[in-house]
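1. let me see the structure of the following:
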Amino acid sequence: MFVTYILSQIRAYMRYRETVRELSHLSDRELNDLGIVRNDIDYIARNSAAAA
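-> Coordinates of the predicted model:
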């Protein structure tokens, strides 16, 4: 049970980092097209990782 929890936390963190990396590589204009400002990247990545 504990190992399962740890693995799920690691997967969530990996999803978070992937989302941050992908969004960070976009230009401000591309982010604007998606309705995102650069300051929201962390918030969006955390919600994305928690929802999956």
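
2. when you work out contacts or count neighbours from here on, use the C-alpha atoms and nothing else.
-> Noted.

3. ok, the residue positioned nearest the centre of the chain to Glu18 distance?
-> What sits nearest the mean C-alpha location of the chain, by C-alpha atoms, centre = their mean, is Ala45, with 2.3 Å. Separation of Ala45 from Glu18 (C-alpha to C-alpha, to the nearest Å) stands at 8 Å.

4. to compare with the earlier structure, here is another sequence to fold:
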Amino acid sequence: MALVHDTRTAEFGIANLFAGIADAIARRKVYRQTLRELNALSTRELDDLGIHRSMVTRVAYEAAYGK
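-> This next block holds a predicted model:
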């Protein structure tokens, strides 16, 4: 019975691993896209949004990964 339990746990662990990788890829994609879009804005446009140019990386990070 222990063998069956270990096999099921291993399969569940692999599924979680792949789900975690897919989630990490999706979050990284959001980060890169947000960073790209914010860097494309002029300083004036960023000021209108209340974002200083030095904050762009942090804002993109928070958009993808939360605080």
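
5. any idea how far the counterpart of Arg17 of the first structure in the second structure is from Ala64 of the second structure?
-> Alignment note: Arg17 of the first structure maps to Arg32 in the second structure; criterion TM-score structural alignment. For Arg32 of the second structure, the distance to Ala64 of the second structure (C-alpha to C-alpha) stands at 9 Å.

6. same thing with Arg53 of the second structure?
-> When Arg53 of the second structure is compared with Ala64 of the second structure (using C-alpha to C-alpha), they lie 18 Å apart.

7. the more surrounded of these two?
-> Taking other C-alpha atoms under 10 Å, Arg53 of the second structure and Ala64 do not tie; Ala64 has more neighbours (19 against 15).

8. quick one, what contacts the equivalent of that one over in the first structure?
-> Ala64 of the second structure maps onto Ala49 in the first structure, with residues paired by TM-score structural alignment. Counting by C-alpha atoms under 8 Å, 6 or more residues apart in numbering, Ala49 of the first structure touches Ala12, Tyr13, Arg15, Tyr16.

9. which members of these occur in helices, if any?
-> Ala12, Tyr13, Arg15, Tyr16 (DSSP state H).

10. nearest to Leu26 of the first structure, of those?
-> For these, the residue nearest Leu26 of the first structure by C-alpha to C-alpha is Tyr16; the value is 16.0 Å.

11. go ahead and confirm the closest one touches Ala51.
-> No: judged on C-alpha atoms under 8 Å, Tyr16 of the first structure makes no contact with Ala51 at a distance of 10.6 Å.
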